[in-house]
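Student: fold the following and give me the result.
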Amino acid sequence: MILGVLCLSLLVLVVDNTVLNVAIPTLVSDLHASSSDIQWIIDAYILVFAGLLLTAGSLSDRHGRRRGLIIGLIVFGGASLAASFAHSPGQLIATRALMGIGGAFLMPGTLSILTTVFDDKERKKAIAIWSSVLTLGAVGGPTLGGLLLAHFWWGSVFLLNVPIAALGIIAALAIIPESRGPAMRPDPVGALLSMVGMTSLVWGVINAGKYGMGSAQTLGGFGVAVVVLTLFALWERQSTHPMLPMALFSNRNFSGASLSIVLLSFAAGGVMLALTQYLQFVLGFTPLRAGFALAPLLAAAIVFNGIGVVVDKKFGVRAAAAIGLGLLAVGFGVLATISMADGYGKLVVALVIIGAGSGTAGPGLYGTLLGALPHDRAGVGSAVNDTVQQVGQALSVAILGSVLTAAFSAAMPDDVTGPARHSIGEALGVAAATGDAGLAHVAREAFVKAMSIASIAGLVGAVGAVVLAAAVLRPKPQPAAEPVPERQPEPDASPL
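Tutor: Okay, the predicted model is just below:
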């Protein structure tokens, strides 16, 4: 029952993050949102969420993890209700920022409670289910969004969160026991430095995707992040009551799992970025059909989550991570070979392999990261897990998104200029407005070539992740051999 409540709370958060992408065209027409408004509707949530994660996790450790989860559900549900009835882009941006506050308490709350409630034997099985729900929300969100938008107004994608959040609050109060770490002095300096540093890092990543790695906005964000996060590490190292003990990173399994999760999230984010455009712009699928088309990835990930637990238990996290990340590399290799003539058939093969890789690697990595933490740090440790996932996904959008855009532009004929050269969406818009079927055809061909190049970049990253996992993560310890009892000499028989 407790795991069900935690998964329900997680699902409302993950679905909301993915369903918004489907609603963007409707927001443009109904709210008259500009491209800048749309970017801020997305970024307001990400910036607040990433900036507050570590602080929210630490506060939950100190004041109660169930309390933190319930606060997150209240804020997220209330902000979702306000977002569903927003009358302007500015109102929607403000409510999305509030949702980021709720999400920062909500997501690490689910994992920290899971860590403290389940023992070592059951924890990785529970994490496998948690990971499956994460995948279900990420892949199923666009499908659900398409269904809602086909029958209701755009606000329905936010209003959906309200009853789920309310149910989660009631269930948490009734079922989940309260847990907290030992009383500690607060660390306001560490909290402030972590918020500024993480917000600056994500800001730099976002701008890298929009303006390029060499832009002033990108370099400024990364520069502030490097300085402030360095100060954060130095402060936490000398503090007598650190929010995040730096000694954790000297644990090879903790640091290796953290880096591997960044790369796993990087690969998964890149897949979704390219495939949603391929399905809709190249194959001509509706948003609803595109969502259903990703079902093979979801099914494979859920099945292989269970297999990943078995591999981890029998051979260790290093083997599970290397096998899973290796499968991701193979999946990217299949994606790189897709041509215009292949349609959906070859894509299914790639989706199954990528889902299998993600499912095999995920449970062991999440469980290893959390298993390296003392229980009194479960909240902030879970926030570290969520933070590295967010950084990996943001880097994916920035780096693979930039590769995709640059490769598309390079693949377009020289005589195509202006907006049609920037993205396949703009090219198809120009083609529709001018009736130029030839432009639409070359744009689709250019995008398939660009997706191939981006997939090769993802393949290289996945191979690097395999090497990292094999080099850093510790192998499964071998059980000590039981000592063979010495044979006692038999006493000499006494003569009669």
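
Student: C-alpha only now, for contacts and for neighbours.
Tutor: Will do.

Student: what strand or helix carries the closest residue to Leu201 other than its chain neighbours?
Tutor: Nearest residue to Leu201, sequence neighbours excluded (Cα to Cα, 6 or more residues apart in numbering): Ala225, at 5.0 Å. Using DSSP states H and E, Ala225 falls within helix 216-238.

Student: buried sites along that helix?
Tutor: Within helix 216-238, the residues that qualify as buried by neighbour count (16 or more other Cα atoms under 10 Å) are 217-222, 224-226, 228-229, 231-233, 235-236.

Student: packing partners of the helix or strand hosting Lys210?
Tutor: Counting by DSSP H and E, the element that carries Lys210 is helix 188-211. Contact here means 3 or more Cα pairs under 8 Å, 6 or more residues apart in numbering; DSSP states H and E; on that basis helix 188-211 packs against helix 35-63, helix 216-238, helix 378-411.

Student: which residues does Leu201 contact?
Tutor: 221-222, 224-226 (Cα atoms under 8 Å, 6 or more residues apart in numbering).

Student: compare with the first, here's sequence two:
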Amino acid sequence: MTTSAPPLDRRVPEAVHRRRWAILGVLMLSLLIVVLDNSILNVAIKTISTPAPTGLGATQGELEWAINAYTLVFAGLLFTAGLLGDRLGRKKVLLAGLAVFGAGSALAAESGSPVQLIAFRALMGLGAAFVMPATLAVLMNVFERDEQPKAIGIWAGGVGLAIAIGPITGGVLLDHFWWGSVFLINVPIVVLAIGLMIWLVPDSRDPDPGRLDPVGVVLSVIGLVLLVYGIIKGGQLADFTDPQVLATIGAGVVVLVGFVLFEKRSDHPSIDVTYFQNKVFSAAISAIALVFFALMGVTFFSVFYTQSVRGYSPLQTGLLMLPLAVAQLIFAPRARLVVDRFGNRVTCTAGLVIIAAMLAAFATLEADTPIWLLEVIFFLMGTGMAHIMTPTSVVIMQALPREKAGSASALSNTFRQVGGALGIAVLGSVLSTAYRNGIEDKLALVPAPLRHTAGESIEATLGVAAKLGPQGKALVTPANDAFLHAMHVTALCGAGVAVIGAVIVALFLPGRPAAPQKGEDGAELVTAGLGQD
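Tutor: Presented below is the predicted three-dimensional model:
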């Protein structure tokens, strides 16, 4: 008489296992607002740079800080937030983070100056830091290991959904309401997410949580802020040899080196540098950072291309960015199938090569280029991203034990945010420097006190031109030409960064997983695959 196979040994309680997909939906809603906020802001930056009462009259440097105040606080606190979630309970931390994020959004909507907007964006970053790592940590604790790649693929697809919804939602809001509505929209989503989370999501924590590292947190935030400030300042002055710029960048590097040395000697580091001894782990983290370095820089300048040079509205700009998100929605959940066939190395290298090629394609765009070409570029960029984010997320999350899920998530998102912040700072400064060099000799008509401001960005030039009346119309074409040249230079720099990423993953990510062996379970096969070269 034959007996049936024994049931699978589940580590997730049955009651939680049954509602795991509903829990994933709530987690994705929480993730949605964190990602939605930046993608909405992308289409609003031109409006915010417009003088009051339409906007706040923010300079390009202030716009970069409005984005980076969020990402730097986010990145600087992610690891501590992950540890607090491990210690206090991920659900509690998620709820607290959502509440702070909602409050920061409401305050940002009522900002009366660029400085206030930057401060309230930092508060939003504080809340978001406690949301992002907790969503992925909870996911890893409600799904069995064999379902984790699929769940992470859907989670990554949620990022694509937010990227799709954000620009379109922002465009609709800006067409009908004032600029602050792009932040106020977060508040009802926060309220809904909190209610569903209280009802559905179980709490979890690390039975052996790490100790907090306040010194490491302070060093990392100060170092990153100094580094980014110096880079942005160099772009504003179009002079990276300025003593103030060099001193600030140098101080940032020194503090960050001190941070690494402190973490190496600490018995409770924010970032356990021993993780990076694993070449696969380091390559996956680097790939994520470099992808977001290139992507955030591109989305920053592409908005000015579509709105300032091509004359599209915020809503039309949002719709133009839709192919980027659609490609991620299509391919992110399916990327694991490509990995199963070709391995992480081939999949991620191909993804980065596609991104590098599309960034280089931006260098061919002119004021009269058929707009469908931009749509193709965005779609292929989204395709490349989908085949990088999903496999690298799986590699990172499964490289550490389940109970360290918060730490793995925090590391992944820290490097994603740092990469994005540096991308905006570095590529934004390249854009600013190239633009000023291209427009400077065309500003003879501008009164001397306004020339420096007029040379900061295309919006600044067009704003000054509008004040000069008919005489200022002569500045419009030179401003467009200078911006296009600056965009081409910036896009090629981004392409170079993506090529570096492709080389790193080609050298260090694993190839195809080992063939399945009888008697081995899915978890062992995944682990074996991670070590396969």
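
Student: for the contacts of Leu201 of the first structure, which one is nearest Arg180 of the first structure?
Tutor: Distance to Arg180 of the first structure across these (Cα to Cα) is lowest for Ala225, with 30.3 Å.

Student: Phe232 of the first structure versus that closest one, what's the distance?
Tutor: Using Cα to Cα, to the nearest Å, one obtains 10 Å as the distance from Ala225 of the first structure to Phe232 of the first structure.

Student: between these two, what contacts are shared?
Tutor: Common neighbours of Ala225 of the first structure and Phe232, counting by Cα under 8 Å, 6+ apart, are Gly197.

Student: what lines up with Phe152 of the first structure in the second structure?
Tutor: Taking TM-score structural alignment, the alignment pairs Phe152 of the first structure with Phe177 from the second structure.

Student: just say helix, strand or coil for Leu492 of the second structure.
Tutor: Following DSSP: H, G, I helix; E, B strand; the rest coil, we place Leu492 of the second structure in the helix state.

Student: that one matches what in the first structure?
Tutor: In the first structure, the residue paired with Leu492 of the second structure is Ile456, using TM-score structural alignment.

Student: just give the closest residue to its match, not the sequence neighbours.
Tutor: Using Cα to Cα, 6+ apart, the nearest residue to Ile456 of the first structure is Ala336, at 6.1 Å.

Student: and the residue mapped onto that neighbour from the second structure, what does it touch?
Tutor: In the second structure, Ala336 of the first structure lines up with Ala363, judged by TM-score structural alignment. Counting by Cα under 8 Å, 6+ apart, Ala363 of the second structure makes contact with 487-489, 491-492.

Student: closest to Leu212 of the second structure among these?
Tutor: Nearest member of those to Leu212 of the second structure, counting by Cα to Cα, is Ala491, at 39.9 Å.

Student: which element, helix or strand, includes the nearest residue to that closest one once chain neighbours are set aside?
Tutor: Excluding its sequence neighbours, the residue lying closest to Ala491 of the second structure (Cα to Cα, 6+ apart) is Leu359, at 5.3 Å. Using DSSP H and E, Leu359 of the second structure sits in helix 335-362.

Student: now do that helix: which elements does it pack against?
Tutor: For helix 335-362 of the second structure, the elements it packs on are helix 148-176, helix 371-399, helix 476-508, judged by 3+ Cα pairs under 8 Å, 6+ apart.
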